[in-house]
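Trainee: my questions are about this predicted structure, shown below with the sequence.
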Amino acid sequence: MSLDRAYLDHNATSPVRPEVSAAVARALALPGNPSSVHAEGRAARAALEEARERLGRLVGAAPARVVFTSGGTEAANAVLSGALRRRGMPAPTRLLIGATEHPCVTTGHRFPAEATETLPVLASGLLDLAALEARLAALRDAVVLVSVHAANNETGVVQPLAEIVALARAHGRVLVHSDAVQAVGKVPLDFSALGLDALTLSGHKFAAPKGVGALVLREDVGLDAAFVRGGGQEGRLRCGTENLPGLVGMGAAAEIARLGRDADALRLAALRDAAEQGVRARAPDAVVFGCTAPRLPNTLSFAVPGLDAPTALIAFDLAGVAVSSGSACSSGRVARSPVLAAMGVSPALAAGALRVSLGWNTGESDIARFLDAFERVVATLYRRRREAA
């Protein structure tokens, strides 16, 4: 594959930073197991705990509350297994899920169908807080777990977590989990200040290696059973020898993201806005999804009426531009987005949805290449319209 390409699919996975690769290489040279008591094991343990501290600093959590996993999906599945509970409180018996959640939440939980409800979102993609409050009031005798992501992977819409947590606290026996996979490293996110009970994340979304992630639990919140059994690692919750090189890499990526997040957000937002303006200039009938709500600075989701997403994706790829039609978690399939359906987008328009997501190595030349390819794509579409008229 040619290196002369514009990679604009960071929400699917962000390429590993060179500094992170170097940290991984150093960790690969450590011979010890973090659970061993000899000098080599202690060195490995020190590297592991430094990674935990770095990740804790990034999300505003005490390192002791960070449990390493193989990624965001495993972490979310563990939290939504029914084993999450606050001290002195029974495990939840009802689960409320936002309508635009990732499949690791919508299909990864273990609550029975009759105990699970989907909360609607507004046309903007924001959770309907009035609907949430009504359901919490109606379920006042139950222990409820609410799961709402921090930011949507397709549209970039950022949810009002502080308001959601405040509603939960006003109704007593309610736990709040947030899938923060897309938000971590891109926007400020303070687990402790928000008052969340659980947060889950994945390293490869912020330029760490694939295959590592974490769940974060509030001090008085825990799981009443291990979700991977067979040892004493990770507080006896996620047993098995830790992926030390990957986790060290995630720690390095977390520190880089923490130190450079605000400046990077400004840079990416400017590039995202330039891409959006370019799309609107070349296709005046383009519809940008989530543009009336707070969005991640790196994400642009849009559709042009009549433009078919699979055809467009092939055209972009041939032009050396990597974009997507939404979530990367559907085995390479291009299907109608349940996120856009929940937002009330028509099936015809949703069929053409495209996502452009930027990252640490995105520059002006990448946006220029994308817009050049987009201009050719829409020119073909408009020509066909004229010929059909």
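Mentor: That came through, no problem.

Trainee: every contact and neighbour count from this point should use C-alpha atoms.
Mentor: Noted.

Trainee: what segments of the stretch 151-300 of the chain are helices?
Mentor: 161-170, 191-194, 244-282 (DSSP state H, counting those that start in this stretch).

Trainee: can you say which of those is nearest to G203?
Mentor: helix 244-282 (5.6 Å; C-alpha to C-alpha).

Trainee: what helices and strands are in contact with that closest one?
Mentor: helix 18-28, helix 39-59, strand 299-303, helix 364-388 (3 or more C-alpha pairs under 8 Å, 6 or more residues apart in numbering; DSSP states H and E).

Trainee: show me what the shortest one is packed against.
Mentor: Using 3+ C-alpha pairs under 8 Å, 6+ apart as the contact criterion, the secondary-structure elements in contact with strand 299-303 are helix 244-282, strand 287-288, strand 354-357.

Trainee: so what touches the last one?
Mentor: By that I understand strand 354-357. 8-11, 154-155, 298-303, 309, 323-326 (C-alpha atoms under 8 Å, 6 or more residues apart in numbering).

Trainee: can you do 7 Å?
Mentor: Strand 354-357 has contacts (C-alpha atoms under 7 Å, 6 or more residues apart in numbering) with 8-11, 154, 298-303, 309, 323-326.

Trainee: likewise the shortest one?
Mentor: Contacts to strand 287-288, defined as C-alpha under 7 Å, 6+ apart, come from residues S301, F302, A303, V304.

Trainee: rerun that using 6 Å as the cut-off
Mentor: S301, F302, A303 (C-alpha atoms under 6 Å, 6 or more residues apart in numbering).

Trainee: how close does the second one get to G326?
Mentor: Plainly put, F302 is 10 Å away from G326 if you go by C-alpha to C-alpha, to the nearest Å.

Trainee: repeat that for the last one.
Mentor: Remark: distance between A303 and G326 (C-alpha to C-alpha) = 11 Å.

Trainee: again, but for V339
Mentor: For V339 relative to G326 (C-alpha to C-alpha), the value is 9 Å.

Trainee: ok, the two, which is more surrounded?
Mentor: For V339 and G326, the more surrounded residue by other C-alpha atoms under 10 Å is G326, and the numbers stand at 26 against 23.

Trainee: next up, the contacts around the more buried one.
Mentor: Counting by C-alpha under 6 Å, 6+ apart, G326 makes contact with E154, R355.

Trainee: what count of nearby residues applies to E49?
Mentor: Quick note: E49 (other C-alpha under 10 Å) scores 17 neighbours.

Trainee: likewise for R52?
Mentor: As a measure of burial, R52 has 25 neighbours, counting by other C-alpha under 10 Å.

Trainee: A further structure is provided below for comparison with the first:
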Amino acid sequence: MGRIALRAGRSNIGNPSKMVMQNSKIVAINSVNQQRNYASPSQVNQMATPVDVKPEARAGRGSMQKVGGKDAVADILESVPRGSTANRPIYLDAQSTTPVDPRVLDAMMPFFTNQYGNPHSRTHAYGWESEAAVEEAREHVAKLIGADAKEIIFTSGATESNNMSLKGVARFYKQKKKHIITTQTEHKCVLDSARKLQDEGFEVTYLPVQTNGLIRMEDLEAALRPDTSVVSIMAVNNEIGVVQPIAEIGHLLKTKGAQLAKEGGLSGKPLFHTDGAQAAGKIELDVDKMGIDLMSLSSHKIYGPKGIGACYVRRRPRVRMDPIISGGGQERGLRSGTLAPPLVVGFGEAARLAYQEREYDYQHVSALAQRLRDRILAEIECVLVNGDPTGYPGCTNLSFQYVEGESLLMALKDICLSSGSACTSASLEPSYVLRALGLDDENAHSSLRFGIGRFTTEEEIDYVSEKIIKVVTRLRELSPLWEMVQDGIDLKTIEWSG
């Protein structure tokens, strides 16, 4: 019969005569009307899952609000539209992870079964075929960022890549260079790596950002020192989507940075590292044109599998670093350990598709983000758009003023949203990224991040917009603060009793 592709949900792709297994029978799926030949839009009544809040549920202060003896959140859930037949919530959290593209899964499957060789076994055919697949994937990842395949080091993900970039470079140059520069809005793994290096005796400068999330180039220039070893600045922020001036930063380090080092009797410019996990496949990247020396990448941010990432490490001029993992000397000796061919191949295919479809994806995401913002801002007043308006549109961050944050999220249980980074979601503290922009705790707590991706549909955006409008309206009707604002009272002039 040949190979049968198994699919679930909206993942049915391929030829019009694609076959799937369903209820122990083989049925044909007509894909003539499927968009881009791999995704079909959801129907509105199939999108959102009705979710009831149990009386004993607790999620901070929001779930404890009572109005006339009734749970306020439960009251809101009853008053807004809900889907009736769906099995899964709507997913708008693409910055935390993306679904594996079915085409990526197709590429991975042989390496879970019959092509299972160790890519480092070079004495037989099983190893050779796995090695060839790994090297092909390396070329696809390199092409995505304008690098050479030999400059791609496979890791477990961007967190490991960020760690090895900062710690590896700092420790290698520690005898002569003890200074590091980063920003206050970096991913937590970069900030924690910087703090670890501080404990080891390094000096770290944390650059502030403007209210739009962008750094000031003057601040970076002023922070440069002859003994600056590495500058780490994220390309696209994972919470607000702001795109930093990467090319300008690279040029500054080549000129002013190199000049300062020379004047201090030291060789080499400060190395430029960027966390590109949220940028790869979304905006154009070219490590040579942008002057980037190290870049961290993650597969599951570009519709590939989790557990695999990469670190771009420039070869000419050569970037030197101490490896943080020792072993058999794989990956140029910078990251020892046996590679996982299925994950590497999946990452490579995801990178190939991201390179091929970047412009289409960007236009698709931009149109949906604009549709979401226009609808919400037209119907709801006192909404803050966080971050630079020219940032990556697939990461839209909005603060709904005078709305209690926990109540807002509790009332949106059939929509997968985030109020910040997935890596810090367990904390009850407001987002440090939003606070760095100047937002107070109240506005930071009432923020939502909308992660729009390749498979998001107009129907989903319309449903989410309508739901948020009704939920925010209802919550404000229950809020005494909103009533005071409507009466023209400036809340900043009120002295609240403790």
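Mentor: Ah, there it is. Since the structure is predicted, the reported quantities are computational estimates derived from the model, not experimental observations.

Trainee: one step back: for A130 of structure 1, which of the helices and strands packed on strand 299-303 of structure 1 is the nearest?
Mentor: Of all those, it is strand 287-288 that lies closest to A130 of structure 1, at 25.1 Å by C-alpha to C-alpha.

Trainee: mean deviation, that closest one versus structure 2?
Mentor: Here the mean offset of strand 287-288 of structure 1 against structure 2 after fitting is 0.4 Å, by mean C-alpha distance after the TM-score superposition for structure 1.

Trainee: residues in structure 2 aligned with that strand?
Mentor: Residues 384-385 of structure 2 are where strand 287-288 of structure 1 lands when matched by TM-score structural alignment.

Trainee: over to stretch 348-363 of structure 1?
Mentor: Taking TM-score structural alignment, stretch 348-363 of structure 1 hits residues 442-457 over in structure 2.

Trainee: likewise stretch 255-274 of structure 1?
Mentor: Using TM-score structural alignment, stretch 255-274 of structure 1 corresponds to residues 352-371 of structure 2.

Trainee: equivalent analysis for stretch 204-211 of structure 1, please.
Mentor: Using TM-score structural alignment, stretch 204-211 of structure 1 pairs with 300-307 in structure 2.

Trainee: any idea how far apart the tips of that stretch sit?
Mentor: 8 Å.

Trainee: and stretch 196-203 of structure 2, by the same measure?
Mentor: Length of stretch 196-203 of structure 2, first residue to last, C-alpha to C-alpha: 11 Å.

Trainee: what comes into contact with stretch 222-230 of structure 2?
Mentor: K177, H179, I180, L260, A261, G264, P270, L271, F272.

Trainee: can you tell me the closest non-neighbouring residue to E154 of structure 1?
Mentor: G326 (5.0 Å; C-alpha to C-alpha, 6 or more residues apart in numbering).

Trainee: just T211 of structure 2 next, same as before
Mentor: Counting by C-alpha to C-alpha, 6+ apart, the residue nearest T211 of structure 2 is L437, at 4.5 Å.

Trainee: what do we get in structure 2 for the residue nearest to E154 of structure 1?
Mentor: Match for G326 of structure 1 (TM-score structural alignment): G420.

Trainee: the strands in the stretch 51-200 of structure 1, which residues?
Mentor: Along the stretch 51-200 of structure 1, counting by DSSP state E, counting those that start in this stretch, strands occupy 66-69, 84-86, 94-98, 116-119, 144-147, 174-179, 198-202.

Trainee: in a markdown table, list these along with distance to S357 of structure 1.
Mentor: Shown next, in a markdown table, are these (distance: least, C-alpha to C-alpha, whole Å):
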| stretch | distance to S357 of structure 1 |
| --- | --- |
| strand 66-69 | 25 |
| strand 84-86 | 33 |
| strand 94-98 | 22 |
| strand 116-119 | 26 |
| strand 144-147 | 24 |
| strand 174-179 | 18 |
| strand 198-202 | 17 |
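
Trainee: please identify the most buried of these.
Mentor: strand 198-202 (a mean of 28; mean count of other C-alpha atoms under 10 Å).

Trainee: superpose on structure 2 and give me the mean offset of it.
Mentor: In the superposition with structure 2, the average deviation recorded for strand 198-202 of structure 1 is 0.7 Å (mean C-alpha distance after the TM-score superposition for structure 1).

Trainee: what is the neighbour count of R386 of structure 1?
Mentor: Count around R386 of structure 1 with other C-alpha under 10 Å applied: 8.

Trainee: ugh, wrong one, I meant V37 of structure 1
Mentor: Neighbour number of V37 of structure 1 under other C-alpha under 10 Å is 12.

Trainee: can you check I314 of structure 1 too?
Mentor: Around I314 of structure 1 there are 14 residues (other C-alpha under 10 Å).

Trainee: any idea how far D308 of structure 1 is from it?
Mentor: 10 Å.

Trainee: same question, D220 of structure 1
Mentor: 49 Å.

Trainee: skipping adjacent residues, who's closest to L266 of structure 1 in space?
Mentor: P297 (7.4 Å).

Trainee: one more: R122 of structure 2?
Mentor: W128 is the one closest to R122 of structure 2 (C-alpha to C-alpha, 6+ apart), at 6.0 Å.

Trainee: the one you found maps to what in structure 1?
Mentor: In structure 1, W128 of structure 2 lands on R42 (TM-score structural alignment).

Trainee: who touches the match of stretch 255-274 of structure 1?
Mentor: By C-alpha under 6 Å, 6+ apart, stretch 352-371 of structure 2 touches H140, L144, G281, K282, P393, G394, R454.

Trainee: report the two of these separated the most.
Mentor: Top of the distance list for the contacts of stretch 352-371 of structure 2 (C-alpha to C-alpha): H140 and P393, 25.0 Å.

Trainee: so how far is the match of stretch 204-211 of structure 1 off the chain centroid?
Mentor: Here stretch 300-307 of structure 2 is found 10 Å from its chain centre; the criterion is C-alpha atoms, centre = their mean, to the nearest Å.

Trainee: with that, I have no additional questions.
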